[in-house]
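1. 3D, please:
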Amino acid sequence: MTQDKQPGRLRRGLRATLRGFVHEYALMIYAACLLAVAMTWPALRYPMHTLPQDLGDPSRQAWQVSWIGHILVTDPVRLWQANAYFPAADSLAFGDSLVGYALAGMIGTGPAAAVLRYNVLFVLAHALLVIGTYALVRQLGAQRTGAAVAAVAFAYAPWRLAQEGHLDIISAGGIPLAIAMLARGHGYSLRHGFRSDRRSAAWAIAGWLVAIWQLTLGFSLGIPFAYVLGLLLIALMLASAVNAARGFLRDRRDRKDHREVAALTTPVAADTPTTGDTPASAPAVTGASLAAASAAGATKPGTAMPATAAKEGPTSAAAVGADAGAGAAAPAAGDTDASAITSSKADAPAGAGAGAGAGAGAGAAKSALSDAVGAPSAAFGASAPAAVAPAGITPVTAAGSGAATSPSPGTAATSAIAAAGPPHAAAGPATAASTGVPTRAAGTAASSETTAAAAAASSETTAAAASSETTAGTTVASSETTAGTTAASTETTAGTTAASSETTAGTTAASTETTAGTTPTASPLTTAASDATSTVTAATASPSTSGAGAGAGAGAGAGGKDMKDTAVQPALDLSRADVLESPRRKHNWLRFFRRPVPVRKKPRWKPLIGVLLTNVNIMGATIFAAVGILIAVPYIRLDDTGSRLEEIQFFSPPLRSLLIGPAESRVWGAAHETPRSTLGWAAEMSLLPGFALYALALAGLFLSIWKLRHRLLLLTALAVTIVLTLGTTFFDGRWTYLPLFGHFPASFDLRIPGRLMLWVTLLLAILAAGAVDDFVRRAEHMAAQRIPPWPGPWLRLATLTPLFLVVLEGWNTTAHPVVPAQPDALRTVPGPMLVLPTAELTDQTVQLWTTTKFQDLANGGGGFGAQKQAELRAKVAGFPDVTSINYLDSIGVRRVLLLSDHIAGTSWEDAGDLPVDNLDIRREDVPGAVVFYLS
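-> Alright, predicted model coming up:
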């Protein structure tokens, strides 16, 4: 049978490309471009001959983009020394730079190409407004319908129609797009907060690149955007600090809880008598006994188990702690030793003896490690109590998952008690019995009361827990053993034991191997600590005998002094050589030349954004600020007119301007003509974002997919941005607009507060998206109850109604005047020259005409060179005369081009017919113009 052949790389790449063309954002881009063409029509009807709104600022900005592309290819050093406004320096800084459109400016030459380029950028700027806002609102958590309504409302708000002649103001789509990319890179959304699995450094880098590109388009929008980015970074830093503080406090609380749990599970060091018997009716309840009972899964008769111990179960450290006891084996029935502290007078299950002994021994070793500094005697003083069953009662001791040993009536079940091995103990083998046959553990117990060399016993015991055969007539005896007691000895060594419990399916036999070993050392405390730390613990998850289970629990319970002892340790098989012996390291001489890899500690709390994103933000903010400073240098070098405060006060709109639409709005233009006439500068004060947007945002305050705290935050931000948009209307702007923007030079073009309406519209759009999505969600819920369960045509139409309303309010009546044809003389006459007639509006068209040769030109309109340009026009008003000629000669102008077809009705209407022989200049007639050559 042959497998299907996998597609190759070419086919997989083709499929991925095709899927990309039908992705949500790809479809959104198509729709945004088509909508931009429709909403800006007829911008692309005659894209090489018309400009939107007027021939003033669009002509100048078309020239500006052409100059940037031309000079970066030919002479990048002269970027800011534009050919217009001669001989002024840094003349490109007379308006927003638009350096970000440099690549577009490199395509084509001449006025026709400049006009086409401007119209294409004009349409794409509207499309980018939709794309950026859609991506931002979707990233924040809105659905498709809500994001579409927000994007269209933001891109085609009525107030923006008055700005159609300013490409730098229309080109604001990079602002929401950059914020969306940064939010995506940090894994943040309003609905879900920060999600570490959604982080992406690549998206964060892309966001910073888009933000830098947006800054290069101009400072009129770039400076407020920089403030917003700084505010977001501060909020991110505060959120990271709060997250770190909460993680630190949580870690402290967890450590405190761990200490409390460790205190509850730590055994109490009881003063165990060296002689005498512990009363069988009231056995001591210690941590070892509780852990043993917990590991065995049942409570022995006569022993009370607290709820806290019972809850530990086999998963606690007591269940998987140490199954080994050092230096002692369970005494067999009938065996006696004169030197032993305790003797067994009855036969006991060998498994129980071996398990309990192993557990107590490991517990004593761990206790010795913990208390070696302060209490060496207490480290070996904990005793495992004996749980005695009265005669005639059959004790049932469960081990592991419930396997039990049930002796016959009249048989005594002697509890397993382990004692810590004395110093210098010798190991000895023990006998083992198969399943179902009673066995006796043969071991040697060394006296713990001798101060000289003592022998340690090593017992290997295999107990059959399923057998109920015990020797009849055996006297019930309580085997009492003192674990790890050294009465007068100051030299004590705790042996390490390891028990391995292996269970075969279908049987209840368990084998416990206990090995006790000691090493004589000069310092008993040091030896006890080192031996205790080397204890290897093995625990099986399968059913085991009561001896193995009880020994495991008792050992871990007696030795659990801190919270680290309660951690579940992995099971190890001591029979494997690779576990007991670590592989020998290979010595490689290259390791001396390698840099050591630092071992980093795992943070106790999860950081909010991580180290990588923190570095990306630092680098992104640094580059953003560096680019801003680099572009700001020529703007700062310009002469400050000192009139920015007066201009800010003049352009500050009143509160009612938020309800007045511009003249370019097809819906509200004529309706608001009367209130618009009361505004000081209607073109910059008609700030209506749309009544449909107002209604949707108001509804979003009450019914929304956003959480209440987010709605309140958006409302607060909305109030702040409205106050800033009104400029000096509130408190003369002393505490609002002026501290943030009033100290910048006039060349930064921050004199018009109404342009901050961009942020007001964005916040309203986010609120509106929440309301629209909530409405759509309710409609889908209603549709789910229908048969068939999908929305009907009227319900679908109702969900799209908000989108239709915002599109309708964005319908414009923007004019698209035809650009005058370029005079032939401007293709041939070199500079420096002055073109007559000169005026504020016509000079911007002349700048556009020079995009063929970019010769030096004294003309220039708009921007912040208005004062010098007004002085120029006043001094050349009588040309040709001595005064004007001397002035032009002083500034370096060598030619004057008089356009015969454009001088009608101006002061230069007769300049072409006046004699110039006595003025020491030369005149030459060319088609459509007269050229004056100055000496």
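
2. alpha carbons only for contacts and neighbour counts from here, please
-> OK.

3. What segments of the stretch 501-650 of the chain are strands?
-> In the stretch 501-650 of the chain, the strands defined using DSSP state E, counting those that start in this stretch lie at 502-503, 509-513.

4. so how many other residues sit close to the nearest residue to Ala89 once chain neighbours are set aside?
-> Excluding the flanking residues, the one nearest Ala89 by Cα to Cα, 6 or more residues apart in numbering is Gln81, at 5.8 Å. Here the number of neighbours of Gln81 (other Cα atoms under 10 Å) works out to 20.

5. which residues sit in contact with Gln81?
-> Ala89, Asp90, Ser91, Leu92 (Cα atoms under 8 Å, 6 or more residues apart in numbering).

6. just curious, which of the residues you listed is nearest to Ala783?
-> Leu92 (58.9 Å; Cα to Cα).

7. Surely the closest one and Val65 touch.
-> No. Leu92 lies out of contact with Val65 (Cα atoms under 8 Å); the separation is 10.3 Å.

8. right, and the strands of the stretch 501-650 of the chain - which one's nearest Ile903?
-> It's strand 502-503; of these, that one is closest to Ile903 (Cα to Cα) at 110.8 Å.

9. structure for this one too, so we can compare:
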Amino acid sequence: MNGDGEATRSTGADAPEGSVADGDAGSRPPGEDVTPAKDTQPAEASATATDTQPAEASATPATDTQGPADPWGAFAPQPALAPSRARRWAGRVGRVLGHEWTVASVLGVLLAVAMTWPSALRPSDTLPEDLGDPPLVAWILAWSGHAVTHDPTALWHTNAFYPNRYSLAFSDTLLGYLPADVIGTGWVAAILRYNLLFIFAFALASVGAYALVRQLGANRVGAAVAGVAYAYAPWRYSQAGHLHIMSSGGIVLALAMLARGHGFSLRGGYRRDLVRPGWVIAGWLVAAWQITIGFGIGIVFGYVLAGCVLTGLLAWLLRRWRPPRRLVLFNLVGGAVFAAVTALMAYPFLRVMQIYPNVQRTVADLKHFSPPVRGLFVAPRESLLWGTLHTTVRESLPFPPEMTLLPGFTLIGLAVAGLVVSAWSVRARILLAAAVVVSAICVLGTNGPFHGWLGYVALYHLPGLNALRTPGRLISWTTLLLGILAAGALTGFARRGEEARGDRVSGRPEALLRIAALIPLALVVAEGINRMPHPVVPAPPAGLAKLPGPLLILPQEPLDDELYMLWSTNGFPTMVNGLSGYEPPRRAQLRTAGEKFPAPESVDELRAAGVRTVVVLRSQENDPLKLTADTEALGINREDRGDMVIYTLNP
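-> This next block holds a predicted model:
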């Protein structure tokens, strides 16, 4: 630009070294002639160029930029070629497959398959643990899919527990698994669905805990230890028959997303520049999904989230935290969705409490399931490493299935080390240790200080908690907190090793230290290896689903009822049989009448209740000949069909 503010035209001679004055000549290879031949230029183009050339430019003498060819031009690097579309897509796929979260997810699934083996080998005819609660949960999953696809208004009024209503709310519903519930029909599909979700629950728990602890600031090994310990702690196998308790992965995944969305970690605290409101919405949605799994572990999770909200509100009132307005808005929207889903899920359970007042648990019920202190250090019989060694002390527990609560000795040792050496601050370590103690006290129920009044019994009076009866299941929170402490220890040791190495190039000692860091992970995995049984599920009698209902199947032992419920997934006939966490009075009355069948008063009571068919299974009944009563005098018809003795109660 000249002094008058007019732009001057730069020539090749005025251009800086290494630049090209001609607009498109810069892309030509070195040594190539950049001046077009004069005899090849069209006359019209030449004339046009002359007519449109500014006077100043035309007055400027032309400079010959052509020089002798550079003999070293052949050694110059060739211009980079633009990658093809296929190569670009391959690069993107490679980055996705090699990403930490992809690797963690794949390894989490593979570990879940290995630790639950042979669920993946025989997923259509076996169930893990036993034929008690797993058939019940398989029926719950199947009924949800059947009701949604056939009559959504009947979702909460199942085919079992006739004639009681809202029977789906007698236990946790696992409605969050509905996408899988609508696939397939019949009892084989129900078993297959259960096994796949059983594996998925373990995988989600390990990956979710890994994501949470990584977000808090742990290194990969520390986060892996916390994830494996949370998903495969020895105590979990005492609950292996309860898929709704195993399905805790949504809890840690939601906490990980919420922490990421708020820009929070234990190493960096709150960082406004790392706030990601989108992750906040995702975290609240995952939390809402977790509530749809069930209130068995969802109620406590809801109170934990409420505590986090109150803590954030207090920090805002004390001017210790000033979140962006967008973050506040996204929390309000996500929290509203979570509250709405919780209210919708709670309504049927509140109706059950209104219809059946005796459904609420008492402190006496809580006492029956409260473990002693030694239960925190006892492994269930399914533990391969500790099961046999703990047989004597385990048998001394009043109710071992709910009182063998060992989180893992390796995990406890690493957590203790994390109080001394850790990547977390001293204040964070003190708070984590206090939380471990508080959660462990609550786990003890009425066996805590002052008969539990300094722990779970005081919390038991909060809304919703009085519907729970097993305080030992809070051990999952103790395990998570121990895992965070352990991850801090491993991360702290790794950081000290890096500080000691300084700027020295890594060598064999450092490589050996990295390998040694995997030893705690291997020990945690070893404590999680189990010998869980996988019994074969007997097939239902042919034609059972086609019998006119309502029907009653005999004998009706508790575990037999759960198997009958699974069989009923072939068509879902209306049946008196049913077993869950609660038995309504009317169901108990009909059960008593069934035990006296075919006594005249039993037949009359069943007929008055609307029961049309009574089925006696020869393979289950010890003395079927006692049912050869005078059926004509009782007004019933008898038919022998395979393993079934079928009695039809005439109106």
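
10. care to give me the TM-score?
-> Here the TM-score for the pair of chains, by TM-score structural alignment, normalised by the length of structure 2, is 0.84; 569 aligned residues with a Cα RMSD of 2.0 Å.

11. Which of the contacts of Gln81 of structure 1 are retained in structure 2?
-> Of the contacts of Gln81 of structure 1, the ones still in contact in structure 2 (both residues aligned by TM-score structural alignment, their matches' Cα atoms under 8 Å) are Ala89, Asp90, Ser91, Leu92.

12. got a markdown table for those, with secondary structure, neighbour count and distance to Thr845 of structure 1 too?
-> As requested, these are exported to a markdown table (DSSP: H, G, I helix; E, B strand; the rest coil; neighbours: other Cα atoms under 10 Å; distance: Cα to Cα, whole Å):
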| residue | secondary structure | neighbour count | distance to Thr845 of structure 1 |
| --- | --- | --- | --- |
| Ala89 | coil | 17 | 21 |
| Asp90 | coil | 19 | 20 |
| Ser91 | helix | 23 | 16 |
| Leu92 | helix | 25 | 16 |
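
13. any idea which of these is closest to Arg45 of structure 1?
-> Relative to Arg45 of structure 1, and with distances defined as Cα to Cα, the nearest of the kept ones among the contacts of Gln81 of structure 1 is Leu92, at 30.3 Å.

14. can you pull the contacts of that closest one?
-> So Leu92 of structure 1 contacts Gln64, Leu79, Trp80, Gln81, Ala82 (Cα under 8 Å, 6+ apart).

15. In CSV, list these along with secondary structure and distance to His902 of structure 1.
-> What follows is the contacts of Leu92 of structure 1, written out as CSV (DSSP: H, G, I helix; E, B strand; the rest coil; distance: Cα to Cα, whole Å):
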residue, secondary structure, distance to His902 of structure 1
Gln64, helix, 23
Leu79, coil, 31
Trp80, coil, 30
Gln81, coil, 28
Ala82, coil, 25
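
16. Scan these and report the most crowded one.
-> Gln64 (27 neighbours).

17. counterpart of it in structure 2?
-> Mapped onto structure 2 by TM-score structural alignment, Gln64 of structure 1 lines up with Ile140.

18. Find the residue closest to its match in space, skipping its chain neighbours.
-> Thr173 (6.6 Å).

19. Identify the residues contacting the most centrally placed residue in structure 1.
-> The residue lying closest to the centre of structure 1 (Cα atoms, centre = their mean) is His186, at 3.5 Å. By Cα under 8 Å, 6+ apart, the contact set of His186 of structure 1 is Phe194, Arg195, Ser196, Arg198, Arg199, Ser200, Ala201, Ala204, Ile609, Leu613.

20. What's the match for it in structure 2?
-> Aligned partner of His186 of structure 1 by TM-score structural alignment: His262.

21. which stretch of helix or strand covers Pro675 of structure 1?
-> Remark: Pro675 of structure 1 resides in helix 673-677, with elements defined by DSSP states H and E.

22. Which part of structure 2 matches that helix?
-> Against structure 2, helix 673-677 of structure 1 falls on residues 391-395 (TM-score structural alignment).

23. elements contacting the one helix or strand His258 of structure 1 maps to?
-> Applying DSSP H and E as the criterion places His258 of structure 1 in helix 219-265. Helices and strands touching helix 219-265 of structure 1, by 3 or more Cα pairs under 8 Å, 6 or more residues apart in numbering; DSSP states H and E, are helix 201-215.

24. how close does the helix it packs on sit to structure 2?
-> If you overlay the two and look at helix 201-215 of structure 1, the average distance to its match in structure 2 is 0.7 Å (mean Cα distance after the TM-score superposition for structure 1).

25. so that helix corresponds to what in structure 2?
-> Under TM-score structural alignment, the match for helix 201-215 of structure 1 is residues 277-291.

26. So what touches that stretch?
-> Stretch 277-291 of structure 2 is contacted from outside by 176, 248, 250-251, 253-262, 298-299, 326-327, 330-331, 333-335, 337-339, 341-342, 345, using Cα under 8 Å, 6+ apart.

27. Go through those and flag which are in helices.
-> Of the contacts of stretch 277-291 of structure 2, the ones assigned to helices by DSSP state H are 250-251, 253-261, 298-299, 326-327, 330-331, 333-335, 337-339, 341-342, 345.

28. one step back: can you tell me which of the contacts of His186 of structure 1 lies closest to Leu888 of structure 1?
-> Ala204 (53.4 Å).

29. tally of neighbours for the closest one?
-> Ala204 of structure 1 has 25 nearby residues by other Cα under 10 Å.
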